[in-house]
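Colleague: based on what follows, work out the 3D shape:
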Amino acid sequence: MTSKSHPERDPVEFVRAAFDWLDEDDAPDASAETLDDAFALLADQRRRLLLSVLHTYGEELTLPDAAEEVAIRETGHNVADIPAEQVQEVYLSLYHDHLPRLVDAGLLEYDQERDLVTPDGLSQNPR
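Modeller: Got it, this is the predicted structure:
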């Protein structure tokens, strides 16, 4: 067996840290189903990027602005260097797939009329 070097965070370390956190006295009680749901929400990179964008800004963003920022983070390029079709594809996948899942989970709010996404469930200090 050979050992692999991971240039990014080691997933084993992340899993260990998650279980250490769950074992802490002040950690919330989490059933296996709750953990499965949380990991399913975080399994998709685009959802993680959207959550990261909203967490970084900490305020409502239009979905087109959020889609641009997700596209930038996915590609590592400036928005001027990303084809408009690619940004549109990100927008559509967020709108039809990822955003509804995150809204249903209570992590984000979405005002369709104004096309605004709010990081309500991501607040570190719940209201």
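Colleague: only C-alpha atoms from now on, for both contacts and neighbour counts.
Modeller: OK.
Colleague: which residues in this structure form helices?
Modeller: 11-23, 32-42, 45-57, 63-75, 84-93, 99-104 (DSSP state H).
Colleague: turn the ones you listed into JSON lines, columns for distance to residue 112.
Modeller: Formatted as JSON lines, the helices of the chain follow (distance: least, C-alpha to C-alpha, whole Å):
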{"stretch": "helix 11-23", "distance to residue 112": "35"}
{"stretch": "helix 32-42", "distance to residue 112": "21"}
{"stretch": "helix 45-57", "distance to residue 112": "17"}
{"stretch": "helix 63-75", "distance to residue 112": "9"}
{"stretch": "helix 84-93", "distance to residue 112": "13"}
{"stretch": "helix 99-104", "distance to residue 112": "11"}
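Colleague: before we go on, could you also do this sequence so I can check it against the first one:
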Amino acid sequence: MLGASSVFELLAADYRRQILLTLCDSEHIEVPDAILMRGARHGQSPAMATSGTTADSTVTIELYHTHLPKLAQAGLIEWDRDAGVVSRGPEFEQIRPMICLLAENEECVPGDLV
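Modeller: Sure, this is the predicted structure:
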């Protein structure tokens, strides 16, 4: 079971939050396309909304070497590296209420949390 500090540490990074928010709506996503599209839809940082640029390459590197491994290690996602697909992990339901609460209260949440 994840403690509160661990959950907040995992949610601290924009890309990890976006992955988890996207998985609330979909059982699996292709990475990084789903993250980039969600960022563009929500008017978030330029790195999330760009495609085919250096920023896009940087995002992909960060996802594959930092964010996805952390989420997988916590059991929040299952990551098929070969297929480039992420799905809900065995521990995802532990944090789902918190993620849904963020999504449902997007207009009340400060900054770019959602």
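Colleague: what TM-score do the two superposed chains give?
Modeller: The TM-score (TM-score structural alignment, normalised by the length of structure 2) is 0.63; 90 aligned residues with a C-alpha RMSD of 2.8 Å.
Colleague: before we move on, back to that, closest one to residue 119 of structure 1 among the helices of structure 1?
Modeller: helix 45-57 (5.5 Å; C-alpha to C-alpha).
Colleague: nearest approach to residue 113 of structure 1 belongs to which of the helices of structure 1?
Modeller: Here helix 63-75 is closest among the helices of structure 1 (C-alpha to C-alpha), at 11.3 Å.
Colleague: gap between that closest one and the chain center?
Modeller: 12 Å (C-alpha atoms, centre = their mean, to the nearest Å).
Colleague: give the contact list for residue 59 of structure 2.
Modeller: Shown in contact with residue 59 of structure 2 (C-alpha atoms under 8 Å, 6 or more residues apart in numbering): 32, 47, 48.
Colleague: so for stretch 88-104 of structure 1, what gets flagged as buried?
Modeller: The neighbour-count check on stretch 88-104 of structure 1 (16 or more other C-alpha atoms under 10 Å) flags 90, 91, 92, 94, 95, 98, 99, 101, 102, 103 as buried.
Colleague: gap between the equivalent of the fourth one over in structure 2 and residue 104 of structure 2?
Modeller: This means residue 94 of structure 1. Under the alignment (TM-score structural alignment), residue 94 of structure 1 pairs with residue 63 in structure 2. Using C-alpha to C-alpha, to the nearest Å, we find residue 63 of structure 2 at a distance of 25 Å from residue 104 of structure 2.
Colleague: which residue is the nearest non-sequential neighbour of residue 96 of structure 2?
Modeller: Spatial nearest neighbour of residue 96 of structure 2, chain neighbours left out: residue 24 (7.0 Å); criterion: C-alpha to C-alpha, 6 or more residues apart in numbering.
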